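Undergrad: sequence-free structure coming up:
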């Protein structure tokens, strides 16, 4: 007669099976990120125009470098002056693999997998494998994270450098402090929103089990090195291209900044509420759980990883509140701390003997991720390529025209360069008053827009030359304005025609 397995043995067997299954799911969804990389972004996730603009805008320096040998275009939108790190990474990719939309997105996927590995290392430094696995499950399977981590956006590399900074700070000593400052500086030069990480990294430096004077010295060294790095960046890059720096800062930072405490307070409430875009179940669950721990107390409230996650979320939401713009992609940065909080709570409940509560919380997390995972798989089973097809067809039309070294102008012309290699000018992210001068200097051959041309821009274009409609495409189901992408051919007036009233 076979012996009945001991309950403890059954529990360990089930735990091992659960760990194995979780690891397989993480590996599966990590691999699925490489599938159909040029497919359209899934509908219903983003309501902002970033699907048209941002991939190309922040890769424009890399595109120009591999196509023309120049990383900036005088008088145009040159965000690489303010944010040079990601274009450098993309330039390496394009030089090694060639210029394409798929290769631009491949860079982001690889960086996101490195981010997952860094979060695993961060979790295992202070917590058990359950916390680490739950965090990685959330990062791998959550549909918002799955979708946005496949786009060539700044949030992924910025978050990677932040986590590397946290790992370096946890190492301690002079070496760890120097590495933490270097990682934080890279994060800031990837996206300025990385400033949220300053209190998080300082928290890790000050949490170390060392004499207070040494901890304060390391925190001071970190701040000094970061300041010196920013100063060096100013003298090496910014000072020689100050108009580019000022244009980006004014149009993308200063003009979006909220003014007044009342506006900031309202913005913070709105930003917290919009966080449900990341996940309508896991995000509020993590926030409510963290609030409960802060109120009730207990061992978890003294856990360093709990405070790292809480300060991370609070500082990031506060940073977003200073702006009047918070699209869904911004919340990708919260995938790691939300996953860490949920993992910590499940592991804490299980270790404190409340396995029923731990099982219930784990069940809710698994159910939410199952829904997310199902959406991701369904999305990959039915890929659409309206964006990539439009770029190929547009490039074909341009080649048929036979114009020498054609230039394309438009709000999202930089993004079209990723798939076509065409030299592009941006008509929105720079001052509108500079458009006539740039038209005369670069003489664009085409104009691309959503639907009709805005009246002020049309007026400038018609003074420059004739504006002829060529073709329209329905892209991304026309989700943003309800209008198709429209291509116009520009033919510059002769000097005699231009002189006529």
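TA: Noted; the coordinates are in hand. Remember, it's a predicted structure, so these values are computed and weren't measured experimentally.

Undergrad: C-alpha from now on. contacts and neighbour counts both.
TA: Noted.

Undergrad: just the buried positions in stretch 252-271, please.
TA: 257-258, 264, 267-268, 270-271 (16 or more other Cα atoms under 10 Å).

Undergrad: span of it from start to end?
TA: Here the two ends of stretch 252-271 are set 18 Å apart, with distance taken as Cα to Cα, to the nearest Å.

Undergrad: quick check, residue 404 in a strand?
TA: No: applying DSSP: H, G, I helix; E, B strand; the rest coil, one finds residue 404 to be coil, outside a strand.

Undergrad: gap between it and residue 379?
TA: In terms of Cα to Cα, residue 404 sits 40 Å off from residue 379.

Undergrad: here's the one I want to compare it with:
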């Protein structure tokens, strides 16, 4: 049985590489704006460095200052494969595949082959993972570092200083991939402590080694890279400043749990049921180190989502593997306790959910659409035919750059304001979602005559489903200098 499950997992993971340039699946319940922006935003520094030699773009949105790991990895990958959106997605998918391998190794070492095979199959066939795991965004990278941290921690023994230092390096990379990784650190440290048989006295030295290594590396990064660009560093955290208010804490807690159904309704509620049973009845679940670390990872990330009030579906990708671990270990313990009826009910429900997920994933894979790539190529073609300054502004401009190589700058989070950015770069092109409904057209319309040059139907999002290309012609009073030229402008 385990080999059949592994075969299913391998087949569905391989399916992810087919039509890798296609759109995020239309018709899904996961209305996430990352499909329009995040691949370009967080990989843009790698593209600019590969094409023009510069990691940092003055006056623009520079997430590479606070989250440098993915751009650095991507830049190295581009050196082998060349620059492109599909190339970035391949790397993210490879990392997600390695995470699946580590999930198998973690469960096989602690629970056996059948549990390991069942877990990787449930993750691999999940359409939620198919949709988000194929994107060149930060979440698959965050999952990779989390799983690598758990994998190292599971093999930790007292006195293994080299492995402790290695784990500290991984935790630092986790934090520098995305700051939300902080909420996953307790899970990794718990796994290390539990794997050393929960020592009462000998835990301080390994914890200090791991924590000290991570802290020293982070301070070195901050001094060398973040502090010289401190305003860019602060901007990123200012963007994500929303906090839950006391008056809405209960309703936001419910929304956070409700949105866990994006992963899969049956699997998520099964995980909640197992967690409740572990507190009141199946206490032996806590003897499994991987169970405790999965609880901490799930609860920790749910706490972050709740604290920041109702975030996007992609955030739940980080919890898929821990949630599946809870379910698989729960079913195994029910069976071991000879609670056969409970194991059959829970296992049967999860099995049926797995079959339904397979059908949905195959449905998405069989219906690829390429509207975003087509729009990007159409925009680039129009810009090149018209000549002039090849610089595109817009919230999705960085994504267009990754698709086509034309220079683009994100105008949504301009350092110093949009006017300062326009004064500095003097763009001649602007791409706005849904034309006049896009916020940016108000500012651009004050200083430019905006000539529509193209309209492209993209995705099925009710708020952002048409990408409009404008040629910008400056009005009198603004034509004082040509502006800076990015090195990779064509």
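TA: The structure has been received and is ready for your questions. As the structure is a computational prediction, the values presented were derived from the model and not from experiment.

Undergrad: could the buried residues of stretch 252-271 of structure 1 be laid out in TSV, adding secondary structure and distance to residue 58 of structure 1?
TA: Converted to TSV, those look like this (DSSP: H, G, I helix; E, B strand; the rest coil; distance: Cα to Cα, whole Å):
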residue	secondary structure	distance to residue 58 of structure 1
257	strand	20
258	coil	24
264	helix	28
267	helix	26
268	helix	27
270	helix	27
271	helix	24
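
Undergrad: which SSE is the residue mapped onto residue 162 of structure 2 from structure 1 in?
TA: Under the alignment by TM-score structural alignment, residue 162 of structure 2 pairs with residue 175 in structure 1. Element membership of residue 175 of structure 1 [criterion: DSSP states H and E] is helix 173-188.

Undergrad: so for that helix, what gets flagged as buried?
TA: For helix 173-188 of structure 1, burial by neighbour count (16+ other Cα under 10 Å) applies to 173, 176-188.

Undergrad: where exactly do the strands run in the stretch 301-450 of structure 2?
TA: Counting by DSSP state E, counting those that start in this stretch, the stretch 301-450 of structure 2 has strands at residues 391-393, 407-409, 429-433, 448-457.

Undergrad: of all those, which one comes closest to residue 142 of structure 2?
TA: strand 407-409 (25.2 Å; Cα to Cα).

Undergrad: and that closest one, what other elements does it pack with?
TA: Secondary-structure packing of strand 407-409 of structure 2 (3 or more Cα pairs under 8 Å, 6 or more residues apart in numbering; DSSP states H and E): strand 391-393, helix 397-404.

Undergrad: just to revisit the earlier point, who's more crowded, residue 404 and residue 379 of structure 1?
TA: residue 379 (19 against 9; other Cα atoms under 10 Å).

Undergrad: tell me how many other residues surround the closest residue in space to residue 464 of structure 2 that isn't next to it in sequence.
TA: Residue nearest to residue 464 of structure 2 in three dimensions, not counting chain neighbours: residue 433, with 5.5 Å by Cα to Cα, 6 or more residues apart in numbering. Using other Cα under 10 Å, residue 433 of structure 2 has 25 neighbouring residues.

Undergrad: centre-most residue in structure 1?
TA: In structure 1, the centroid-proximal residue (Cα atoms, centre = their mean) is residue 155; its distance is 2.2 Å.

Undergrad: please pull up the equivalent of that residue in structure 2.
TA: Match for residue 155 of structure 1 (TM-score structural alignment): residue 139.

Undergrad: check contacts around its match.
TA: Contact partners of residue 139 of structure 2, counting by Cα atoms under 8 Å, 6 or more residues apart in numbering, are 133, 314-315, 317-318.

Undergrad: residue 327 of structure 1 now?
TA: Counting by Cα under 8 Å, 6+ apart, residue 327 of structure 1 has contacts 46-48.

Undergrad: most neighbours of all the residues you listed, which one?
TA: Counting neighbours by other Cα under 10 Å, residue 46 comes out on top of the contacts of residue 327 of structure 1 with 19 neighbours.

Undergrad: give me the distance between residue 389 of structure 1 and residue 43 of structure 1.
TA: 17 Å.

Undergrad: these two: which has the busier surroundings?
TA: residue 389 (17 against 11).

Undergrad: what residue in structure 2 is paired with that one?
TA: Mapped onto structure 2 by TM-score structural alignment, residue 389 of structure 1 lines up with residue 374.

Undergrad: host element of the match of residue 155 of structure 1?
TA: With DSSP H and E as criterion, residue 139 of structure 2 is part of helix 138-154.

Undergrad: which stretches of the stretch 301-450 of structure 1 form helices?
TA: 304-321, 335-351, 355-381, 386-401, 413-420, 435-442 (DSSP state H, counting those that start in this stretch).

Undergrad: any idea which of the ones you listed is most buried?
TA: helix 413-420 (a mean of 26; mean count of other Cα atoms under 10 Å).

Undergrad: and that one, which stretch of structure 2?
TA: Taken onto structure 2 by TM-score structural alignment, helix 413-420 of structure 1 occupies residues 397-404 there.

Undergrad: what's the average distance of that stretch to structure 1?
TA: Once fitted to structure 1, stretch 397-404 of structure 2 is off its aligned match by 1.0 Å on average (mean Cα distance after the TM-score superposition for structure 1).

Undergrad: which residues are contacting that stretch?
TA: With Cα under 8 Å, 6+ apart as the criterion, stretch 397-404 of structure 2 contacts 36-41, 44, 47, 83-85, 373, 376-377, 380, 406-410, 431.

Undergrad: let's see that with 7 Å instead.
TA: By Cα atoms under 7 Å, 6 or more residues apart in numbering, the residues outside stretch 397-404 of structure 2 that reach it are 37, 39-41, 44, 47, 84-85, 373, 376-377, 380, 407-410.

Undergrad: closest one of those to residue 344 of structure 2?
TA: Looking across the contacts of stretch 397-404 of structure 2 and measuring by Cα to Cα, the closest to residue 344 of structure 2 is residue 39, at 41.8 Å.

Undergrad: and the closest one, that one's in a helix?
TA: Yes: when three-state DSSP is applied, residue 39 of structure 2 is found to be in a helix.

Undergrad: need the contact list for it.
TA: With contact taken as Cα under 7 Å, 6+ apart, residue 39 of structure 2 is in contact with 136-137, 399.

Undergrad: could you export those residues as JSON lines, including distance to residue 351 of structure 2?
TA: Shown next, in JSON lines, are the contacts of residue 39 of structure 2 (distance: Cα to Cα, whole Å):
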{"residue": "136", "distance to residue 351 of structure 2": "30"}
{"residue": "137", "distance to residue 351 of structure 2": "30"}
{"residue": "399", "distance to residue 351 of structure 2": "38"}
